[in-house]
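> let's see this in three dimensions:
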Amino acid sequence: MKGVTDSTTSADVVLPCLDEAAALPWVLGRIPAGWRAVVVDNGSADGSADLARSLGATVVHEPRRGFGAACHAGLLACEADLVCFCDCDASLDPALLPALVAPVRDGTADLVLGRRRPEGRGAWPLHARLGNLALSRMLRRRTRLDLRDLGPMRAARREALLALELTDRRNGYPLEMVVRAADAGWRVTETDVPYRPRTGTSKVTGTWRGTWHAVRDMSAVLRAPAAGAEATAR
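Here you go, the predicted model:
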């Protein structure tokens, strides 16, 4: 795993993975040099785990299916102070992660999200975009944060994320992270990132049914009462 040069900082990158062998070489080749890729295999049947390991990634096995389960297993396996999350399907470029980390590292933000800007035909199917639009509106009403996307590319500090005590292990995990961060008074910002057509077939938003399940899981997070614990990011 050669990686892309970045001498300013280092971080661990959590990459939830379910049958992403076709995308892994490109994704892991774009991890900044000196950073650690933590590939969380969520039950792949295409050899993703062995391939990721051969390419230099740290591989964590999470038998419990679910996007949140994979993300949280990766977070627990991280060792760096700074942690990033990124999809493992080549739709997002890990080489852009240093720009997301910079505000967290410099102390000007506590959680930075990548706002997806689609590039190329099929990068963001209509049903997935409509689901994201509806959830973003509900999120703004719930948190008063000026966010336009629930982007899976994000950066924060590990100990602060653990203090949020996230419990969702399905598709609501990314949204729960933002909601609990807002309740705890975190400074949450977003920055534009290119969103490319993914490699392979989407397991979540590739169909109307998958999108509906994701919206259902996330809507349940938005209906939950505010967390009583005050997790601080600083």
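
> switch to C-alpha atoms for all contacts and neighbour counts from now on
Fine.

> and stretch 115-134, which residues are buried?
Of the residues in stretch 115-134, those buried by neighbour count under the rule 16 or more other CA atoms under 10 Å are 115-116, 118, 123-124, 127-128, 131-132.

> just the ones of those residues in helices?
127-128, 131-132 (DSSP state H).

> related to what we said a few turns ago, from the buried residues of stretch 115-134, which two are the most distant?
The span of the buried residues of stretch 115-134, defined through CA to CA, is set by Arg115 and His127 at 17.4 Å.

> now distance to Leu15 too, for the ones in helices among the buried residues of stretch 115-134, in TSV please.
Putting these into TSV (distance: CA to CA, whole Å) gives the following:
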residue	distance to Leu15
His127	24
Ala128	20
Gly131	23
Asn132	21
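
> what comes into contact with the helix or strand hosting Leu135?
Applying DSSP states H and E as the criterion places Leu135 in helix 126-143. By CA atoms under 8 Å, 6 or more residues apart in numbering, the residues outside helix 126-143 that reach it are 145-150, 179, 182-183, 205-208, 211-212, 215, 218-219, 222.

> which of those residues count as buried?
145, 147-150, 179, 182-183, 205-206, 211-212, 215, 218-219, 222.

> strands of this protein, start to end?
Assigned by DSSP state E, the chain shows strands spanning 12-17, 36-41, 58-61, 82-85, 111-118, 154-157, 188-195.

> the structure of the following sequence is requested for comparison with the preceding one:
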Amino acid sequence: MNPAETIELTILMPCLNEARTVSRCIAQAQGYLDRSGVSGEVLVADNGSTDGSRDLATRAGARVVEVPERGYGAAITAGIAAARGRFVIMGDADESYDFSHLDDFVGSLRQGVDLVMGNRFRGGIAPGAMPFLHKYLGNPVLSFVGRLFFRVPIGDFHCGLRGFSREAIKGLGLITPGMEFASEMIAKAALAGLRIGEVPTTLRPDGRGRPSHLRTWRDGWRHLRFLLLYCPRWLFLYPGLALFLGGLAGTFVLQRGPFNIASFGFDIHSMLFMAGAVILGAQLVSLALLTTWTAVLSGIVPEPPWLRRSKGLVSLEFGIIASLTIITLGFVWSLALFFQWRGTGYGVLIPGQLMREAIPAVALMIVGAQGAATSFFAAALKACWESLGGALRRG
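Here you go, the predicted model:
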């Protein structure tokens, strides 16, 4: 019989020079398996330890898999691939997490939750267990951003103790090798529509007796960068729409003449900036659409409902027609200005009058050209992806 069919749970510990703590963590995990009656194993994914951690883990009764690629994410990915359990509960081998109390994780997994996160803020953080900046700034801010971006009810995005269905997580195609792996797992699980839950857990001061592998600002930025890249709505779409609509409203108002608010006056100079906001906003919206389109083609995210509903409009031909219409409007407007100038005998132009008409005309032509370029690029992406898929199928 395949061992994977007889084991319910793998308790996975990434390890890098944890000689002082790894044996005690393994003993806790084995004690939990013995007490609960859960059929399982303890697996240590060693990430290049040089302090004897591998030998200590083996003597303590764990199965050890060596991971040559450095990085937290690389160790966890290799551990998941080597796990034999139907479920996996992962946690650091530094005694910061208690492997002897995993009942809530296992219970949630048995109820069909695909990813169960621990919440240290609900379960309790012992004094000295989490640096001040992490506790009051980094974790709360990044967890809020994660909830906002991915609409998941997770209060502690970066808890290292978490459980999951091995097959469900393997299907996400997790790739990041570093600390941002923790965010990638939740983001992709949310985008894939997996069922995500949360249980309280505790955090204790680690027993490693050396500085943490975590680097506050570097790893915090890597987490935030990952969240932004996987949520083009907040990175591109919402800022783009705000710029586009705000600039459009400002351009419309100032095209009719100067506008005053209290002692502040707005005229053609402000109108130029409003038109710039329209152009930049249109570009950001285009990037949001292209990012989403790329993610859908590559299978990273499922096809969003709005894209399914607008299949008839999402085509190169429609994009070209719409873009040419906008370009033509701007060109005709500019041509009308030329004929007005010719009607005056090509005399001296009055900038205040000319620019009030020329700025929106030029903005229309630029936005139309952007739309055409976006349509062609989206079509090229689709063609390339279809060609790649055909080549892979033939291979």
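
> TM-score for this pair?
Comparison of the two superposed chains (TM-score structural alignment, normalised by the length of the first structure) gives a TM-score of 0.87, and 219 aligned residues with a CA RMSD of 1.8 Å.

> right, and the strands of the first structure - which one's nearest Thr201 of the first structure?
The closest of the strands of the first structure to Thr201 of the first structure is strand 12-17. By CA to CA, the value is 12.4 Å.

> and that closest one, which stretch of the second structure?
Using TM-score structural alignment, the residues of the second structure aligned to strand 12-17 of the first structure are 10-15.

> distance from that stretch to the first structure after superposition?
By mean CA distance after the TM-score superposition for the first structure, the fitted stretch 10-15 of the second structure averages 0.7 Å away from its aligned residues in the first structure.

> ok, and what's touching that stretch?
Contacts for stretch 10-15 of the second structure (CA under 8 Å, 6+ apart): 22, 29, 40-47, 49, 53, 72, 75-76, 79-80, 83-93.

> and with 6 Å instead?
40-47, 75, 85, 88-93 (CA atoms under 6 Å, 6 or more residues apart in numbering).

> who wins for neighbours among the residues you listed?
The residue in the contacts of stretch 10-15 of the second structure with the most neighbours, by other CA atoms under 10 Å, is Val44 (32 neighbours).

> would you map the helices across the first structure?
Under DSSP H, the first structure gives helices at 24-29, 48-54, 67-77, 97-106, 126-143, 158-163, 173-183, 208-223.

> which positions within the second one qualify as buried?
For helix 48-54 of the first structure, the neighbour count (16+ other CA under 10 Å) marks 48-49, 51-53 as buried.

> need the residues you listed in a markdown table (columns: distance to Pro197 of the first structure).
Output for the buried residues of helix 48-54 of the first structure, formatted as a markdown table (distance: CA to CA, whole Å):
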| residue | distance to Pro197 of the first structure |
| --- | --- |
| Ser48 | 20 |
| Ala49 | 23 |
| Leu51 | 22 |
| Ala52 | 21 |
| Arg53 | 25 |
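
> which two in those residues are spaced the farthest apart?
Ser48 and Arg53 (8.5 Å).

> quick check: neighbours shared by the two?
Residues touching both Ser48 of the first structure and Arg53 by CA under 6 Å, 6+ apart: none at all.

> export the buried residues of stretch 115-134 of the first structure to a markdown table and tack on distance to Arg187 of the first structure?
Listed next are those as a markdown table, based on distance: CA to CA, whole Å:
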| residue | distance to Arg187 of the first structure |
| --- | --- |
| Arg115 | 16 |
| Arg116 | 20 |
| Pro118 | 26 |
| Ala123 | 29 |
| Trp124 | 28 |
| His127 | 30 |
| Ala128 | 27 |
| Gly131 | 25 |
| Asn132 | 21 |
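
> return the residue of the first structure aligned against Thr202 of the second structure.
Using TM-score structural alignment, the equivalent of Thr202 of the second structure in the first structure is Pro194.

> contacts only, for that match.
116-118.

> how close does the counterpart of Trp124 of the first structure in the second structure sit to Ile321 of the second structure?
Under the alignment (TM-score structural alignment), Trp124 of the first structure pairs with Met130 in the second structure. Look at Met130 of the second structure and Ile321 of the second structure: by CA to CA, to the nearest Å, they are 57 Å apart.

> could you do Arg204 of the second structure as well?
For Arg204 of the second structure, the distance to Ile321 of the second structure - CA to CA - is 62 Å.

> so those two - more neighbours on which side?
Taking neighbours as other CA under 10 Å, Arg204 of the second structure and Ile321 compare with Arg204 leading, 18 against 14.

> surely the more buried one touches Ala126?
Yes. With contacts counted by CA atoms under 6 Å, Arg204 of the second structure reaches Ala126, the gap being 5.2 Å.

> excluding sequence neighbours, find me the nearest residue to the match of Trp124 of the first structure.
Pro205 (7.3 Å; CA to CA, 6 or more residues apart in numbering).

> contact partners for the one you found?
Residues in contact with Pro205 of the second structure (CA under 6 Å, 6+ apart) are 96, 128-129.

> equivalent analysis for Ala109 of the first structure, please.
Ala109 of the first structure touches 103, 187, counting by CA under 6 Å, 6+ apart.

> measure it to Arg141 of the first structure for me?
Using CA to CA, Ala109 of the first structure is found at 21 Å from Arg141 of the first structure.

> kindly report the same for Val14 of the first structure.
Distance, Val14 of the first structure to Arg141 of the first structure, using CA to CA: 29 Å.

> more neighbours: those two, which one.
Taking neighbours as other CA under 10 Å, Val14 of the first structure and Arg141 compare with Val14 leading, 30 against 12.

> any idea how far the more buried one is from Asp46 of the first structure?
Taking CA to CA, one finds Val14 of the first structure at 20 Å from Asp46 of the first structure.

> try Glu79 of the first structure
28 Å.

> roughly how far apart are the residue nearest to Pro232 of the second structure when sequence neighbours are not counted and Tyr230 of the second structure?
Closest residue to Pro232 of the second structure apart from its sequence neighbours, by CA to CA, 6+ apart: Ala288 at 5.3 Å. Distance of Ala288 of the second structure to Tyr230 of the second structure, given as CA to CA: 11 Å.

> ok, Ser323 of the second structure next?
Using CA to CA, Ser323 of the second structure is found at 28 Å from Tyr230 of the second structure.

> these two: who's more crowded?
Taking other CA under 10 Å, Ser323 of the second structure and Tyr230 do not tie; Ser323 has more neighbours (24 against 21).

> so the more buried one touches Gly368, yeah?
Yes. Ser323 of the second structure lies in contact with Gly368 (CA under 6 Å); the separation is 4.5 Å.

> what about the aligned partner of Ala156 of the first structure in the second structure, neighbour count?
Applying TM-score structural alignment, one finds that Ala156 of the first structure aligns to Phe164 in the second structure. For Phe164 of the second structure, the neighbour count with other CA under 10 Å is 27.
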